[in-house]
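Participant: got a sequence here, can you build the structure:
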Amino acid sequence: MNPESITNLEDLITKNYSNITGIVISKNVHLVYEKYFDRYTKDDLVHVASVTKSITSILIGIAIDKGYIKNIEQKVLEFFPDYTIRRGEKYIQLITLKHLLTMTAPYKYKSEPYTKVYSSDDWVKSALDLLGGKNEVGEFNYSTIGTNILSGILSNATGQSVSDFATQNLFKPLGIDAPKPTFIQNKEDYLAFLKDKYVTGWIADPKGVNTAGWGLTLSPRDMIKIGQLYLNGGRWNGKEILSTKWIVDSTMEKSRWRELSYGYLWWILKDGYAALGDGGNIIFISPQKEIVIAIASRFMPRTKDRIELIRSHIMPMFQ
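Facilitator: This is a model prediction of the structure:
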């Protein structure tokens, strides 16, 4: 990376990507670039939005590796034996863990009822109540609310809170500070969490169950560790954190939305795969070039495409 290329990249970010807070890049396991913007530092956390989904995928993989979950073909309702199926339900009993991971589960809404779910006392149950409906199983149907059912599955399968399980089996081994539960009481709290400059923790419902589809805060250094773990085939400092099999399976196309491929809560790209979060948060992994790129961003509607930034302005610096 020559100085002129770096200067051009940073000028471009300041001008056209003003909500980026930090970029960290590793190549061949070595940190080769780290830069922070808008008075952020390496220690500041950012709400990574739907990057949380890919972290949840990792936790499901670890739970399967450790035998807490048999396999992804298990029916969702197996994990909720006390849940009462509503009369007339047709498809909910067919839905498996795999359907949740690949965004191919049907729901009883046209647009996600965030306010209804996040004002309830039990977000997992509220999501279960929305699962199923009249649409058939198997069609791509991206859902942040529905992903929260995976939190309930993790909690019930492992007997631990999601945050405790994540801390013990992922964050602590990677040297990531464990995020504490953060609670929101109303719409104002929710909007503040999205828009405040400095936020910390991991959003949890009133029962203390962490969100699976959003709500996690990480630093760019944390994000690069997650990406490097995948590039390393699940190993960290010589120890297996996650099986290579799960990494391969989760980053192969399992469903499709328009021209985009989807694995197990990971987006599959022609030149790698990525965890993508609203506002422009991304962990991009290129196995071919052995590069991991982590970009953290404050929430901003209609942000410029980070994949385009990576392909057009970052990756050419490594030719």
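
Participant: from here on, contacts and neighbour counts on C-alpha atoms
Facilitator: OK.

Participant: let me see the ranges of the strands in the stretch 101-250 of the chain.
Facilitator: Ranges of strands in the stretch 101-250 of the chain, per DSSP state E, counting those that start in this stretch, are 181-183, 202-204, 217-218, 235-236, 239-240.

Participant: please generate a structure for the following sequence too, so the two can be compared:
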Amino acid sequence: MIRFLGILIFFHILTSCGQEKTTSPNDLKGILKMTQNSPNIHSFLASHKGELLVEEYYTTYDQDSLDDIRSGTKSIMTTLVGIAVDKGYIESIHDPIPKYMKVPGDKSKITLAHLMSMQSGIQWNENSSPDDRTLMIRSGNPKEYILSKPVTSEPGTFWTYNSGDIHLLSVVLAEATGMSTLDFARKYLFAPLGVEKVGWKKFGDGYHPGDSRLELKPRDLLKLGEMIANNGEYKGRRIVSKHFLEEAAKFHYEHKNVSEKTGYGYGWWVVDDNNTRVMMASGYGGQMIGIVPDEDLVVVVTHFWNVSGNNAAKQQKNAQQLAVTLWDWVRSTAK
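Facilitator: The predicted model follows:
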């Protein structure tokens, strides 16, 4: 439940930020003071139009430290699939997954796009205790655990927060390319971005988890965000196609229980704020990459993640409030 509620907090903060200008800090110094109210914060970075606005680290944390971005991994996993399509390892995101891996018959209609948008139809619940993600890991073979779950709705018709869907993308990528997900990422994503220091442990099934456990330096997370904001290019080099990113930022699922236009794309949380598209990679405990492509703005916030659910929600809220307040400030200074 904590993952989903944390996103709804973000939606509310984002779409109401323009109504709260009088209570927001009016300069960067004031924004930095807000970090004092975010326990366990590790880093706060932002860039605007390629210019570094802020790069702050806290406690014993520094620019060379790795951060476990938890579910923020999902957004990078789907980006890797987009790169694999660009490179010809995968023909189309609309390919059924049996083209790349052996699956039970009831999973034969599930496509990569269904997995990326968390609409596989596979029965899944991450709001209970123990939840399916926990049971998946405890099983020792996450791939087989996911594939053993029944399909309870037609693929593409029902959305539920499903880490299992995104992990299957890692399996597909490895099988389609003949490389581990980490090796593929190093070659086609990290190396072009100048990212050298990476951590990504494997699950018990031998695959790198598509849904979590990726560790990167905050400055490298900023590079990733800048590449996304620049339509897939970084320092003049094409990393992923503009077309794929446009598809990733569309609403493949739109929340019906909130008034604002918010939802899920391909591995990214998406908000439409007065016709301005916002993309967010979000991880448990306040890990985030917030991107406003039209304004070339990127915000990165990381925290110590191994905290209780209540504390994780507070940290997520603080991280997202920092991002939105900075965006509000950038908008006001541009006028």
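
Participant: ok, which of the strands of the stretch 101-250 of structure 1 comes nearest residue 304 of structure 1?
Facilitator: The closest of these to residue 304 of structure 1 is strand 217-218. By C-alpha to C-alpha, the value is 20.9 Å.

Participant: and the closest one against structure 2, how far off on average?
Facilitator: Mean deviation of strand 217-218 of structure 1 relative to structure 2 after superposition (mean C-alpha distance after the TM-score superposition for structure 1): 1.2 Å.

Participant: and that strand, what does it pack against?
Facilitator: strand 46-47 (3 or more C-alpha pairs under 8 Å, 6 or more residues apart in numbering; DSSP states H and E).

Participant: so the strand it packs on matches what in structure 2?
Facilitator: The aligned range for strand 46-47 of structure 1 in structure 2 is 67-68, by TM-score structural alignment.

Participant: would you mind listing the outside residues contacting that stretch?
Facilitator: Stretch 67-68 of structure 2 has contacts (C-alpha atoms under 8 Å, 6 or more residues apart in numbering) with 213-218, 302-303, 305.

Participant: circling back to that earlier point, would TSV of the strands of the stretch 101-250 of structure 1 with mean neighbour count and distance to residue 122 of structure 1 be doable?
Facilitator: As requested, those are exported to TSV (neighbours: other C-alpha atoms under 10 Å; distance: least, C-alpha to C-alpha, whole Å):
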stretch	mean neighbour count	distance to residue 122 of structure 1
strand 181-183	18	13
strand 202-204	23	10
strand 217-218	25	22
strand 235-236	16	35
strand 239-240	12	34
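
Participant: could I get those as JSON lines with distance to residue 135 of structure 1?
Facilitator: Putting the strands of the stretch 101-250 of structure 1 into JSON lines (distance: least, C-alpha to C-alpha, whole Å) gives the following:
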{"stretch": "strand 181-183", "distance to residue 135 of structure 1": "33"}
{"stretch": "strand 202-204", "distance to residue 135 of structure 1": "29"}
{"stretch": "strand 217-218", "distance to residue 135 of structure 1": "34"}
{"stretch": "strand 235-236", "distance to residue 135 of structure 1": "40"}
{"stretch": "strand 239-240", "distance to residue 135 of structure 1": "40"}
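
Participant: which one of those strands lies closest to residue 138 of structure 1?
Facilitator: strand 202-204 (28.9 Å).

Participant: quick one: the closest one to structure 2 mean distance?
Facilitator: Mean for strand 202-204 of structure 1 is 1.4 Å (mean C-alpha distance after the TM-score superposition for structure 1).

Participant: residues in structure 2 aligned with that strand?
Facilitator: Residues 200-202 of structure 2 are where strand 202-204 of structure 1 lands when matched by TM-score structural alignment.

Participant: check which helix or strand the counterpart of residue 23 of structure 1 in structure 2 maps to.
Facilitator: Counting by TM-score structural alignment, residue 23 of structure 1 lines up with residue 44 in structure 2. Assigned by DSSP states H and E, residue 44 of structure 2 falls within strand 41-48.

Participant: mean deviation, that strand versus structure 1?
Facilitator: In the superposition with structure 1, the average deviation recorded for strand 41-48 of structure 2 is 1.0 Å (mean C-alpha distance after the TM-score superposition for structure 1).

Participant: which strands or helices does the helix or strand that comes right after that strand pack on?
Facilitator: Per DSSP H and E, the first helix or strand lying C-terminal to strand 41-48 of structure 2 is strand 51-57. On a contact count with 3+ C-alpha pairs under 8 Å, 6+ apart, strand 51-57 of structure 2 meets strand 41-48.

Participant: by contact count, what packs against the strand it packs on?
Facilitator: So strand 41-48 of structure 2, by 3+ C-alpha pairs under 8 Å, 6+ apart, packs with strand 51-57, helix 218-229, strand 297-303.

Participant: and those, which is most packed in?
Facilitator: strand 297-303 (a mean of 28; mean count of other C-alpha atoms under 10 Å).

Participant: OK, contacts around residue 280 of structure 1?
Facilitator: 20, 295-299, 303-306.

Participant: that one maps to what in structure 2?
Facilitator: In structure 2, residue 280 of structure 1 lines up with residue 286, judged by TM-score structural alignment.

Participant: who's the closest spatial neighbour of residue 60 of structure 1, skipping the chain neighbours?
Facilitator: residue 154 (7.0 Å; C-alpha to C-alpha, 6 or more residues apart in numbering).

Participant: burial count for the counterpart of that neighbour in structure 2?
Facilitator: Using TM-score structural alignment as the criterion, residue 154 of structure 1 maps onto residue 173 of structure 2. Per other C-alpha atoms under 10 Å, the neighbour tally for residue 173 of structure 2 reads 26.

Participant: check whether residue 153 of structure 2 really touches residue 114, as I assumed.
Facilitator: No. Using C-alpha atoms under 8 Å, residue 153 of structure 2 is not in contact with residue 114; the gap is 11.9 Å.

Participant: so which of those two has more stuff around it?
Facilitator: residue 114 (26 against 14).

Participant: how about residues contacting stretch 109-128 of structure 1?
Facilitator: Residues contacting stretch 109-128 of structure 1 (C-alpha under 8 Å, 6+ apart): 130, 143-146, 148-149, 151-152, 185-187, 205-207.

Participant: in helices, which of those appear?
Facilitator: Among the contacts of stretch 109-128 of structure 1, DSSP state H puts 130, 144-146, 149, 151-152, 187 in helices.

Participant: what separation do you get for the residue lying closest to residue 104 of structure 2 once chain neighbours are set aside and residue 245 of structure 2?
Facilitator: Leaving aside its chain neighbours, residue 104 of structure 2 sits nearest to residue 147 (7.0 Å; criterion: C-alpha to C-alpha, 6+ apart). According to C-alpha to C-alpha, to the nearest Å, residue 147 of structure 2 and residue 245 of structure 2 sit 28 Å apart.
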